[in-house]
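S.K.: Model the structure of this input:
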Amino acid sequence: MTVRVRFAPSPTGYLHIGGARTALYSYLFAKANGGKYILRIEDTDLERSKREYEEAQIADLKWMGIEHDEGPDKGGDFGPYRQSERLQIYKDIAWDFVKRGLAYPCFLTSIELERLTEKATSENKDPHAYHGQFRDLDPAQAQKRIDAGEEYVIRFKNPGKTWEFTDLVKGHVKFPENMVGDFVILRANGMPVYNFCCVVDDAKMEMTHVFRAEEHLNNTCRQLMIYDAMGVTPPRFGHVSLLIGHDRQKLSKRHGATSVTQYKDQGYLPAALANYLCLLGWSHPDETDIFDVNELGDKFGYERFSKSSAMYDIAKLNFFNEQWLRKLDDKDIAAGFDRFIPEGSEYHNQDEAWKVKFAGLMKEKIQLFSHINEHLPIFFDAAVDADDQYNEAMGWETTPQIKEYLKAQLADQTTNVTEEQVGEWMNYLKKELKIKGKPLFMGTRVCLTGRAHGPDLKTVVALTPIKIIKERLA
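M.R.: Below you'll find the model as predicted:
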């Protein structure tokens, strides 16, 4: 048996971070078992579904390294891979259910249905029971009403039995016999509902495993009924833990960025995001945190999924991004900086060698490419950062001596300072002026950089335009 796992997003918005995690788990499980990972687009919500969202979701998945084997842009033996292109398949199966007595046309209007539901609720009765009003209507009579143009939906008959299954994450799950009533599978406009079409597709596309968020767990009850009616063995389900924020509520916009596109635009690295998402509900067998998800191989399995909700922590994601950023070549870091430093910055006037050296110096000072903007003033702004430590250093009796010496050394210089020059100056100040220790190192730093602390002094000074240094010493 070939393992077949799918990810089936709705193109009604950008790819949610929770959906990205589900896609990642599905992809990794398929690869770990030598199987196929399939992308299916669930676009039956015609009003909200947009092709631009579909394209953006595919682009985001590929950016994260999640490449599907079959899908709307690649084709395959089980297409079409958009539900909007499979409508006749759903209609044929729905009407086959009707012919077999497993489903029926229901002529309740939305207003009547709402009234019945409200009445049942007010009487503390099961509202679903009223939805079966037409379940025993004579088929010929039902057809007459349909031919007369009466609006209807098709409802599936709940066979009235207990449904249970073994979830790959949650373990044994058993649903109450009367958990759902006769539920709609085909709407009045001919469009299928989620719990019907996803089962039809998973069956027709021969899915062997389905991973999704635990909020879909209750949907499984209806879906098991559909599989049974189709005479198909259900796939193995794995309902992974929810992503929650610090308030322990389901992850939403109030917790910050929620789409992959937003994280991509903010400069997060795809390897870092995938690495972090992988650990939100799953643990590495070697108990390691920083790893390339594409190198997991058969180490990835459902046995290490957690049943508990996973807390999404942006500070932790930033830490992961920092670790992955440090793995990059300095040229790649420089290219990343180019994207996030404003066009008008003096940075863009520097040559490639300068940028690469700058990247090597600064890569351990940031967590995101965009953070580099906080560090640019030390290189391109003559203004000083006069905090308490700066003022203290400037107040030492040796600092004016250092400043006057440096001004004299640079009086006629028009080119940037070299690291060797800085070393020579430090040696002179130490040997000839007898300035040592903190007064030497911090005193020289505040004079040349305008700050009490910062990256390696020699490299910073060598990367700072000579005119900026002279302005600070003026």
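S.K.: For the rest of this, base every contact and every neighbour count on C-alpha atoms.
M.R.: Noted.
S.K.: Tell me where the stretch 101-250 of the chain has strands.
M.R.: In the stretch 101-250 of the chain, the strands defined using DSSP state E, counting those that start in this stretch lie at 103-106, 153-156, 163-167, 171-175, 183-186, 209-213, 236-240, 243-244.
S.K.: One more, so I can put them side by side:
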Amino acid sequence: MTKPVRTRVAPSPTGDPHVGTAYIALINYCFAKKHGGQFLLRIEDTDQVRSTRESEEKILDSLRWLGLSWDEGPDVGGPHGPYRQSERSAIYTEHCNRLLNDGHAFKCYCTPDELASMRAQQMAAKQPPKYDGRCAKLTQAECAERDAKGMSHVVRMMVPNEGVCVVQDTLRGPIEFEYSVVDMQVLMKSDGLPTYHLANVVDDHLMGITHVMRGEEWISSAPKHLLLYQYFGWEPPVLTHLPLLRNADRSKLSKRKNPTSILYYQRAGYLPAAMQNFLGLFIKSASEEDEKTSLQELIDGFDVANISLGGPVFDTSKLDWLNGRYMREELTTEQFLGEVRKWALNDEYLLPIAEMAQSRIVKLGDLGALVAPFFMNRIEGMTAEKLRDGVKIDADQQRAAYTLALQQFDAMIEWNKDGVDAALRKTAAALEIKLKDMIRAFYLAVLGAPQGVPLFDAITHLGRDILRERLRHAMELLGPASKKETEAWTAALAKADASAE
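M.R.: Take a look at the predicted model:
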């Protein structure tokens, strides 16, 4: 390695921090540190509609909680900043214009209807859907005429009509792509913001990234990225496409089957060292006997060859086992008490609970049962019969209510009481039931009792991740929704939304 190793993790702040992000970050961190290099954190926030600073802070906090640190990033600075893509617009515009001037990109004026028609015709002809290149044939004069009329456009990259791109992947070997199936990717959107593909390549080069280690979902984009490196005359980084985390049934890890947010595991009371160790098992040699390992041991023993292409299984029972070992073997009683205080027995977490409970009790001895749901992951001992106890809506309406509420909770950009209130009211409207008749069903699923502290406040304080787990558990008990049911309920929600406008 002639250059100092520089790796990066580049999450998008559009939701809660995903365990997959932590897994990718750990690999990049260990590789860089093993080779005496640097690890960078870059925020890819070009999606201005969904990106929030709140989400960014959660991502940074969760990675710090896991014990990872970065040499350069939006919070620590560095010589290659800014480290938020939203603050690098001028850089992307400059490089996009360079591609246009060199004939490696072109303006595309096609409307959404034209693009939809194009793809429909290709699908009918059993051809791969891709842009057909019609605007690439426009002359400068024709483009100028359209610009003078104020016609909206995007910028697309040129792609050779024939030939083969060979992607050299350190984990998978050479991967060949026919250029004939590579799409003329949009590089700059009509609002002047770059797509991931342009921003990613420009940033990786300007930030001196030598090794790009990312999820396997980006394999199909690699030919486009390598073309951009070629167009700019830059040396591409070494590419490694990592297998995605899997559920026990080998399906892609999904929050519908397993909690996927790092915040859930933090709120559930897992120790950061145990979570770090658990993710580290996916990059350890299978021949190592003891599965308990430190971060330094992960760094010292890191080898890309140890990563299985089969896809690491995110087995929460293994995480439970590891966490139990750390609780027993790594903590003194005093340290254990300190972890308990950090987890829940602190003013930040307790004060909102106290505010909710104060008006509902007559003596302190009443407090235990009322606040117990705030100190557990799921409601233990819950059954389908208990979930139906005294609920006025029928079982299918109850299942639909949980499903639609969860959809809306997942879609909320900012988590707050007003959003929770709106989601539950919309759910009741969509199902044409009274909110008061639906509330008991949510009390039972969320708090395990027909009544208790104010429900909307409780849901907000518990947080999206714990709430998702409890509603998911309730759905398992009552009977998971079929695809047909989910589609019908979702359509009812959309109809209710349209009627409210």
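S.K.: returning to what we had before: need the strands of the stretch 101-250 of the first structure in a markdown table (columns: distance to A393 of the first structure and mean neighbour count).
M.R.: Shown next, in a markdown table, are the strands of the stretch 101-250 of the first structure (distance: least, C-alpha to C-alpha, whole Å; neighbours: other C-alpha atoms under 10 Å):
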| stretch | distance to A393 of the first structure | mean neighbour count |
| --- | --- | --- |
| strand 103-106 | 84 | 25 |
| strand 153-156 | 80 | 25 |
| strand 163-167 | 65 | 15 |
| strand 171-175 | 64 | 13 |
| strand 183-186 | 76 | 22 |
| strand 209-213 | 57 | 21 |
| strand 236-240 | 56 | 22 |
| strand 243-244 | 47 | 21 |
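S.K.: closest to L457 of the first structure out of those strands?
M.R.: Of all those, strand 243-244 sits nearest to L457 of the first structure, with 43.2 Å by C-alpha to C-alpha.
S.K.: distance from the next helix or strand after the closest one to the second structure after superposition?
M.R.: Using DSSP states H and E, the helix or strand that follows strand 243-244 of the first structure towards the C-terminus is helix 260-265. With mean C-alpha distance after the TM-score superposition for the first structure, helix 260-265 of the first structure departs from the second structure by a mean of 0.7 Å once superposed.
S.K.: State the number of residues packed around the counterpart of L279 of the second structure in the first structure.
M.R.: Taking TM-score structural alignment, the alignment pairs L279 of the second structure with L277 from the first structure. When neighbours are defined as other C-alpha atoms under 10 Å, L277 of the first structure has 23 of them.
S.K.: wait, L277 of the first structure sits on R21?
M.R.: Yes: using C-alpha atoms under 8 Å, L277 of the first structure is in contact with R21, at 5.7 Å.
S.K.: picking that back up, let me know which of the strands of the stretch 101-250 of the first structure is the nearest to F337 of the first structure.
M.R.: Here strand 243-244 is closest among the strands of the stretch 101-250 of the first structure (C-alpha to C-alpha), at 31.0 Å.
S.K.: How about residues contacting that closest one?
M.R.: Residues outside strand 243-244 of the first structure that contact it (C-alpha atoms under 8 Å, 6 or more residues apart in numbering): G18, K250, L251, L280, S309, A310, M311, Y312.
S.K.: roughly how far apart are D313 of the first structure and H16 of the first structure?
M.R.: Using C-alpha to C-alpha, to the nearest Å, D313 of the first structure is found at 15 Å from H16 of the first structure.
S.K.: Apologies, that question was intended for K144 of the first structure.
M.R.: Taking C-alpha to C-alpha, one finds K144 of the first structure at 46 Å from H16 of the first structure.
S.K.: Kindly report the same for F337 of the first structure.
M.R.: In terms of C-alpha to C-alpha, F337 of the first structure sits 26 Å off from H16 of the first structure.
S.K.: and if you look at V446 of the first structure?
M.R.: With C-alpha to C-alpha as the criterion, V446 of the first structure and H16 of the first structure are 46 Å apart.
S.K.: of these two, who's got more company?
M.R.: Under the neighbour definition other C-alpha under 10 Å, V446 of the first structure and H16 were set side by side, and V446 has more, 25 against 19.
S.K.: Pull up the aligned stretch in the second structure for the strand or helix carrying the more buried one.
M.R.: Using DSSP H and E, V446 of the first structure maps to helix 437-449. Aligned using TM-score structural alignment, helix 437-449 of the first structure spans no residues in the second structure.
S.K.: and that helix, what other elements does it pack with?
M.R.: Helix 437-449 of the first structure sits against helix 388-395, helix 399-410, helix 419-431, helix 457-463, helix 466-473, with contacts defined as 3 or more C-alpha pairs under 8 Å, 6 or more residues apart in numbering; DSSP states H and E.
S.K.: Just name the most buried of those.
M.R.: Mean neighbour count (mean count of other C-alpha atoms under 10 Å) peaks for helix 457-463 among these, with a mean of 20.
S.K.: Return the distance of that helix from the chain's centre.
M.R.: Its chain's C-alpha centre and that of helix 457-463 of the first structure lie 38 Å apart, by C-alpha atoms, centre = their mean, to the nearest Å.
S.K.: and if you look at stretch 302-319 of the first structure?
M.R.: 12 Å.
S.K.: That one aligns to what range in the second structure?
M.R.: Taking TM-score structural alignment, stretch 302-319 of the first structure hits residues 304-321 over in the second structure.
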